[in-house]
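Visitor: kindly return the folded structure for what I paste below:
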Amino acid sequence: MSNRKLINIDSLSLQELDTDAELIPLMTSEDEEEMNNEQIPATLPILPLRNMVLFPGVVIPITAGRDKSIKLINDANADTKIIGVVAQKDEAVEEPGAEDINTIGTVARILRVLKMPDGNTTVILQGKKRFEVDTVTTDQPYLKATTKEVSEIRPARKDAEFNTIIESIKDLAIQIIKESPNIPTEATFAIKNIESDSFLINFVSSNMNLSVKEKQDLLAINDLKDRALETLRYMNLELQKLELKNDIQSKVRFDLDQQQREYFLHQQMKTIQEELGGVSHDQEIEEMRQKGRAKKWNDKVRSQFDKEVAKLQRMNPQVAEYATQRNYLELMLDLPWNEFSKDNFDLKRAEKILHRDHYGLDDVKKRIIEYLAVLKLRNDMKSPILCLYGPPGVGKTSIGKSVAEALGREYIRISLGGLRDEAEIRGHRKTYIGAMPGRIIQSLKKAGTSNPVFVLDEIDKLSSGNQGDPSSALLEVLDPEQNKEFYDNFLEMGFDLSKVMFIATSNNLSTIQPALRDRMEIIHMTGYTIEEKIEIAKKHLLPKQIKEHGLTPKDIQLGKRQLEKVVTGYTRESGVRGLEKQIAKVVRHIAKSVAMEEEYNPKITEDEVVKILGAPKMERDKYENNEVAGVVTGLAWTSVGGDILFIESILSKGKGHMTMTGNLGNVMKESATIALEYIKSNAEKLGIGAEVISNYNVHIHVPEGATPKDGPSAGVAMLTSLVSSFTQKRVKKHLAMTGEITLRGRVLPVGGIKEKILAAKRANIREIILCEENRQDVEEIRQDYLEGLTFHYVKEMAEVVKHAITDQKAKNAKAL
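Guide: The predicted structure is shown next:
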């Protein structure tokens, strides 16, 4: 068999191919005439291409990965082998529809289908003639459309201008091949041997470095002469780019060795930037120096900046450290060195803002105004470091925003919950790839001033791990004696944080490192009463939800009684986040009626509240008026506020053993043991026979069993429960108690008094037994919180029994 030269259209290179292989010769005029005489089917399967355009006469390989495309190719290959090929308007669309494809495409014949090892299908297509998509008839199992042939307007054979354009295209193509080092010179063979003018235009258009849109625009031109002119214009641009590139390379061309290669790339980039009118490396450094001269730096910072700029100037822009060094200098320029916002010390305005944004919290507002007053009198901008401590949803974070507005300072907030990497606070050292400053320095850069209000949210939820202890890193940040020179590892010098007003928030002080807690002024934020929650809902939450749901105040009316129903029946929290969610449910219900143009009554009744929110969920938390022996209501403190706690005990025949259930902690178990031993040693005074204690087992249970419980506060409640069981007498109705007990019979004070009292009011408690030493805590609480409550202050456990145990026998009392 003889060999013959054939063109490989994809690589523009010549290969020696055996004629036994399937060959794709260059198109002749006869081939073109035969192609033009072919009739295209009225309906064609449509193959969308992501990033290429097929021209008539041109052969290209396509890799198909989409399931629809693979099925289309297989079906067509088994049938007529004729398909319609169009380019997608947006290559990112995974499943293109009728609106995602161009209307002008090319009819193609499938020459070969190859199954690749990776599961994709490669198909070799040859363009035939142009067509226009008329109507997409279906998109399953792939796109099909009715089409019509697009006729081509051809110039006369003796059109001198057209013939000159064709010769120019050939000449320019040969010049481009000569100028481009990536195209072998043998490719000129293909250009010289193309007989068909239209194929020459299509061949060149297909192989030029153009975008899909530019190629599509060429394909859509019906007049062959106009298309040839447009192709010639693109070729001129391509040649100019190649000549400019070669000119740039000639300016920096010299013999390269391994050490000179990086320098060559740097010089080439510099020359390109100058040709484009951009900023060179030296100009960029000079601009940094000019910015540095305008900064209010001290001598130490200015010396460091000059040293680092000189270091950047000596560095090769191609090395990885260059980007880190430039980021470092940009950080120095962007940080607000000695730049402060002017404080507004109008204390009446500050009070007005705090009252506007937060209802209640009078003690907290008073403390904050006091701090602002000290700042005003001292006039040195050195700010206190506060820690707002309290349950979730009471407004700790939003207080910081109000303080910032009152002072006229910038507001920054970072969340520390779950933070376990010390570098998040102190930053990474510059020697690491991708190094960056810590979140403190980054936030100050964003604020643009050195005296913002900086909220450190959830400081009690910091973690520690292999990357260090972030809470220890915060010691320097929150120490007024040290933060004047806060050292960030990336910045490598001290930055003054003494003018920053830090406000930390916490739900639990016990998890904060003691040294860190000692550096902050603790402000305790307690929960809201039912009345306060109703006012907050009326003034803040309901208007906010109405606005967020696109309604107006006329569309919905929730009165005080209805809001009280939502507060008492559907929320059990110290804050108001859960309350806001329940109000949002009610507002959404009305929003649906408004949107669907249904008739409804804007005035919501209590029955409608139940209908919208369902049956009240918190009724079980009310006081249980149980008349059996051994049931006592205790008061507990949790991270979300106060709560009531039921203590139950029961006797059974046995040998004086005690069992405790309810997921109790060690301290609660010890309280139960102390209570029992006290009863044994004082049985005669309490009216309990010794034989009863020795002949009966006692079981103490604290519902709910799935919730862990611990702490000393339940001591007096456990004592009262055991005395009630051993005497089979009732405990006084609507009574709750809290306090720690000792073996000597003393009652000790406990914490969380305000939260416990609020929980008692929610549960319809009327009398509370407290340690005498807790009297001061009660006196600090607003009197309107205490309405309807009677307090019994005790020092001894005998007094507890006297106030709590009645003379009435319990219901179904046992004969002991």
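
Visitor: rest of the way, CA atoms for contacts and neighbours
Guide: Will do.

Visitor: need the next SSE after the strand or helix carrying Lys581, C-terminal direction.
Guide: Take DSSP states H and E as the rule and Lys581 turns out to sit in helix 577-595. Elements were assigned by DSSP H and E; along the chain past helix 577-595, the next helix or strand is helix 606-613.

Visitor: pull out the buried residues from the longest strand along the chain.
Guide: Of all the elements of type strand in the chain, the one with the most residues (DSSP state E) is strand 121-138. By neighbour count on 16 or more other C-alpha atoms under 10 Å, the buried set for strand 121-138 is 121-133, 136.

Visitor: and the residues you listed, which two are the farthest apart?
Guide: The most widely separated members of the buried residues of strand 121-138, counting by C-alpha to C-alpha, are Thr121 and Glu132 (26.4 Å).

Visitor: is it true that Gly641 touches Glu573?
Guide: Yes - look at Gly641 against Glu573 with C-alpha atoms under 8 Å: they come within range, at 6.4 Å.

Visitor: list the contacts of stretch 717-727.
Guide: Taking C-alpha atoms under 8 Å, 6 or more residues apart in numbering as the criterion, the residues outside stretch 717-727 that touch it are 629-634, 647-651, 671-672, 675-676, 679, 686-688, 692-693, 730-731, 737-739, 800-801, 804-805.

Visitor: change it to 6 Å
Guide: 629-632, 634, 675 (C-alpha atoms under 6 Å, 6 or more residues apart in numbering).

Visitor: turn the buried residues of strand 121-138 into JSON lines, including distance to Cys771.
Guide: Converted to JSON lines, the buried residues of strand 121-138 look like this (distance: C-alpha to C-alpha, whole Å):
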{"residue": "Thr121", "distance to Cys771": "84"}
{"residue": "Thr122", "distance to Cys771": "86"}
{"residue": "Val123", "distance to Cys771": "89"}
{"residue": "Ile124", "distance to Cys771": "92"}
{"residue": "Leu125", "distance to Cys771": "93"}
{"residue": "Gln126", "distance to Cys771": "96"}
{"residue": "Gly127", "distance to Cys771": "96"}
{"residue": "Lys128", "distance to Cys771": "98"}
{"residue": "Lys129", "distance to Cys771": "98"}
{"residue": "Arg130", "distance to Cys771": "96"}
{"residue": "Phe131", "distance to Cys771": "94"}
{"residue": "Glu132", "distance to Cys771": "92"}
{"residue": "Val133", "distance to Cys771": "89"}
{"residue": "Val136", "distance to Cys771": "85"}
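
Visitor: here is a second sequence; please produce its structure as well for comparison:
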Amino acid sequence: MGTTEKERQIPLLPLRGLLVFPGMVLHLDVGRAKSVKALEKAMVDDNLILLSTQEEVHIEEPEKEQIFIIGTVAKVKQMLKLPNGTIRVLVEGVNRARIEDYLQEDEYFEVQISFLDEEQQLTPEIEALMRTVLANFEQYINLSKKIIPETFASVSDITEPGRLADIITSHLPLKIRDKQDILETIPVKDRLEKLLGILNNEREVLELERKIGQRVKKQMEKTQKEYYLREQMKAIQKELGDKEGRAGEVEELRRKLAEVNPPDNIVEKVERELERLEKTPPTSAEGNVIRTYIDWLIALPWTQRTEDNLDLNNAEKVLDEDHFGLEKAKERVLEYLAVQKLVNKLKGPILCLVGPPGVGKTSLARSVARALNREFVRVSLGGVRDEAEIRGHRRTYVGAMPGRIIQGIKTAGTVNPVFLLDEIDKMSMDFRGDPGAALLEVLDPNQNDTFSDHYIEEPYDLSSVMFITTANAVHTIPRPLLDRMEMLYIPGYTEIEKLKICQDYLLPKQMKEHGLGRDRLQVQEEALLKVVRQYTREAGVRNLNRMMETICRKAARTIVAGTKKRVVVTVKTLEDMLGKPKFRYGMAEAEDQVGAVTGLAWTEAGGDTLTIEVSVVPGKGKLTLTGKLGDVMKESAQAAFSYIRSRSKELDIDPDFHEKSDIHIHVPEGAIPKDGPSAGITMATALVSALTGVPVSREVGMTGEITLRGRVLPIGGLKEKALAAHRAGLRTIIMPKENEKDIEEIPESVRNDLKFIPVEHLDQVLRVALMKVARA
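Guide: Got it, this is the predicted structure:
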């Protein structure tokens, strides 16, 4: 072909997915009928044919609009017919050409083309571009494994800039449209710049591919290594007879699940979690969370229970072995057993043992569990202020765990333990919630059969649990919580009860713990009574137990030192062991006194006597109260004073005494705070005695509150006050008539020695207490 010819007619061979540049030599397989005829026409003429690419690869018979208008004129070098009818030709690209017109489209495409001449001028800028393109192509070859290194050697020898651009483009794995763009760019400088941009882009893509490949390779190597090591470990474990990894772990958990036989909903829940566990990688932290949750679900007792021992005689025997007294609490437990025996199924009661420290509330709960043959769990609520302590944490939190109730049930291992909630009155609340409110569901027999713990998420039946709570005071327990519990008051032990407890429980226990038999230590009853009276002052017996410990330690040291083989503790030798007495207890006056009355008080340490003294001196009617009195006692004194003023004529008292005299009311032992609504009649009697000069009987003790009209109101703690009066040597007790029902609680030995006089009005009190009135 003469390159001077600008236009000519030529057959067209549309290419699919392939583009030929000038200077390229390659084989083509031609199979379409139109393409074969175009090829035959070229062979008849001068072996020249236009190779132009069709826009869409999937079109079998393209129209002229679907073929790029710029292609490459190529020379057919060789043609070979293959057995399948396809023709293989060897072509060489010669020159770019544009399709000006289609002359024939029926049998084959014949087109009118115009040749596109290229500039071959080599300017410094073009030369610089060529070098840059070559350098980038070299980097591309180094990164890409698809082009052999020898290709760069063949390309670097090309001196024509346009041919260099075409050959490099033909070696790049580009999209057809990108290659067509280079083919259609006639100016050499523009073509080199476009190629440079493509090379830069391809090089960046290859860099990213290499980095991703390296990362994937490392990950794959790590995974393959882990897989290989796990397979080795499995093989080793198999040889050793161990279970295999996570699969073995899941199998073991399924075996445990079958053993405990929980309800269907729990089985379904555990199975779902086991499926999740199987899919979780061994190194995943999520796996540990799921495993811990499954362990809790399996470890909880869903159906396991202990058989109750419903023998009432045995239960009574056990309770009496462990505790002296506490009749009401013991009676309530025996009632529960009796009903349980009749109905065979009773929701666990919620008992609240209320009383001072040391009276045996906690140990009584333990004895109840022993009597019923149930497991015993104790949870202390003192200082608990977080709701999650009761209901547990959500599993979304790190370190989540169930609340104390579910933890206690797991510890017990049965669904029907005796569950002690100790110090329920000492819970508090803050921004983390109100644990008292969370306990409402636990301690409500109508709700606790579906107790919901935030961690477990499944309802748990607490209705078979026998809950026992303890408290020192009721007023600090929230009202709704208090409403769900049955109160059993344990007011404290009397002096007689303490002595009995000391003889039968505390001293034998301490002697056994200190290795002392009855042949080595003997403590006389009078000495024990002195310990109770003068070395302890409490409602319970904790300090009394410590005193017994001290006596046993001293005796042990004496025996080990060889001083004595047998120690006998008497009232006289007691001080050598325990030191001087720490407390004194009130005693009756030696003779009748004017303005001094013996009152009866009830403290947390039991009953005591309290002398109230009144002194009347000339003055202007000032009333002075001393002895560290509380507001209630001050108000009682004011009420007594007002009543006497209103009854001054009937009581034979100067009506103007409040203007002529100063009155001083004093309660001795001023350092000890005193308060309570039971000193009204005592103060009134002392005032009348001081103002009239009539002495008060020394054998009379009294207790009761007074109103402004002289009525006597009921009080509490009559049992403890009567014991204190008996201990102090009093013979008569004046008490409110409404407290007559409490006399039955007083021990018979004390009742026989005391005379109880119920009164409704202060006039009755004065008739008994004042000597002049009594003799009249």
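
Visitor: next, the TM-score between them, please.
Guide: Structural agreement between the overlaid chains, expressed as a TM-score with TM-score structural alignment, normalised by the length of structure 2, amounts to 0.67; 557 aligned residues with a C-alpha RMSD of 2.8 Å.

Visitor: returning to that earlier point: make TSV out of the contacts of stretch 717-727 of structure 1 and add secondary structure.
Guide: As requested, the contacts of stretch 717-727 of structure 1 are arranged in TSV below (DSSP: H, G, I helix; E, B strand; the rest coil):
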residue	secondary structure
Ala629	coil
Gly630	coil
Val631	strand
Val632	strand
Gly634	strand
Ala675	helix
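
Visitor: following element in sequence after the helix ranked longest in structure 1, please.
Guide: Counting residues, the longest helix found in structure 1 (DSSP state H) is helix 224-251. Stepping forward along the backbone from helix 224-251 of structure 1, the first helix or strand reached (DSSP H and E) is helix 261-275.

Visitor: identify each buried residue in that next one, please.
Guide: Applying a neighbour-count criterion of 16+ other C-alpha under 10 Å, the buried positions in helix 261-275 of structure 1 are 262, 264, 267-268, 270-272.

Visitor: widest-spaced pair of the residues you listed?
Guide: In these, the most distant members under the criterion C-alpha to C-alpha are Glu262 and Ile272, with 15.6 Å between them.

Visitor: which helix or strand contains the residue nearest to Pro281 of structure 2 when sequence neighbours are not counted?
Guide: The shortest distance from Pro281 of structure 2 to any residue other than its chain neighbours is 7.1 Å, reached at Gly287 (C-alpha to C-alpha, 6 or more residues apart in numbering). Of the helices and strands defined by DSSP H and E, Gly287 of structure 2 is found in helix 285-299.

Visitor: which part of structure 1 lines up with the helix or strand just after that helix?
Guide: Under the assignment DSSP H and E, the closest C-terminal helix or strand after helix 285-299 of structure 2 is helix 312-322. Residues 347-357 of structure 1 are where helix 312-322 of structure 2 aligns, taking TM-score structural alignment as the criterion.

Visitor: what distance separates that stretch from the centre of its chain?
Guide: Between the centre of stretch 347-357 of structure 1 and the centre of its host chain there is 32 Å, according to C-alpha atoms, centre = their mean, to the nearest Å.

Visitor: what comes up buried for that stretch?
Guide: Of the residues in stretch 347-357 of structure 1, those buried by neighbour count under the rule 16+ other C-alpha under 10 Å are 347, 350-351, 353-354.

Visitor: just how off-centre is stretch 468-479 of structure 2 within its chain?
Guide: With C-alpha atoms, centre = their mean as the basis, stretch 468-479 of structure 2 stands 24 Å off its chain's centre.

Visitor: typo on my end, stretch 636-655 of structure 2
Guide: The chain centre lies 63 Å from the centre of stretch 636-655 of structure 2; the measure is C-alpha atoms, centre = their mean.

Visitor: ok, then the element right after the longest strand seen in structure 2?
Guide: When structure 2 is parsed with DSSP E, its longest strand is strand 87-104. The helix or strand immediately downstream of strand 87-104 of structure 2 is strand 109-116, counting by DSSP H and E.

Visitor: what does Thr529 of structure 1 align to in structure 2?
Guide: Here Thr529 of structure 1 is matched to Thr494 in structure 2, going by TM-score structural alignment.

Visitor: any idea how far its match lies from Val750 of structure 2?
Guide: Taking C-alpha to C-alpha, to the nearest Å as the criterion, Thr494 of structure 2 is separated from Val750 of structure 2 by 11 Å.

Visitor: more crowded one of these two?
Guide: Shown here are Thr494 of structure 2 and Val750; by other C-alpha atoms under 10 Å, Thr494 has more neighbours (24 against 16).

Visitor: so the nearest residue to the more buried one once chain neighbours are set aside is in which element?
Guide: What sits nearest to Thr494 of structure 2 in space, not counting adjacent residues and going by C-alpha to C-alpha, 6+ apart, is Glu720, at 6.3 Å. For Glu720 of structure 2, the enclosing helix or strand under DSSP H and E is helix 718-728.

Visitor: once aligned to structure 1, how far is that helix on average?
Guide: If you overlay the two and look at helix 718-728 of structure 2, the average distance to its match in structure 1 is 2.6 Å (mean C-alpha distance after the TM-score superposition for structure 1).

Visitor: please pull up the equivalent of Gly630 of structure 2 in structure 1.
Guide: Correspondence of Gly630 of structure 2 to structure 1, assessed by TM-score structural alignment: Gly665.

Visitor: picking that back up, separation between the match of Thr529 of structure 1 and Thr303 of structure 2?
Guide: In this view, Thr494 of structure 2 and Thr303 of structure 2 are 44 Å apart by C-alpha to C-alpha.

Visitor: now swap in Asn416 of structure 2 and tell me
Guide: Shown here: Asn416 of structure 2 relative to Thr303 of structure 2, a distance of 10 Å by C-alpha to C-alpha.

Visitor: out of those two, which sits in the more crowded spot?
Guide: Here Asn416 of structure 2 and Thr303 are compared on neighbour count by other C-alpha under 10 Å; more neighbours surround Asn416, at 26 against 14.

Visitor: ok, Gly197 of structure 2 - how many residues close by?
Guide: A total of 13 residues lie near Gly197 of structure 2 under the criterion other C-alpha under 10 Å.

Visitor: which residues in the stretch 401-550 of structure 1 form strands?
Guide: For the stretch 401-550 of structure 1, strands defined by DSSP state E, counting those that start in this stretch occupy the ranges 411-415, 453-457, 486-488, 493-495, 501-506, 521-524.
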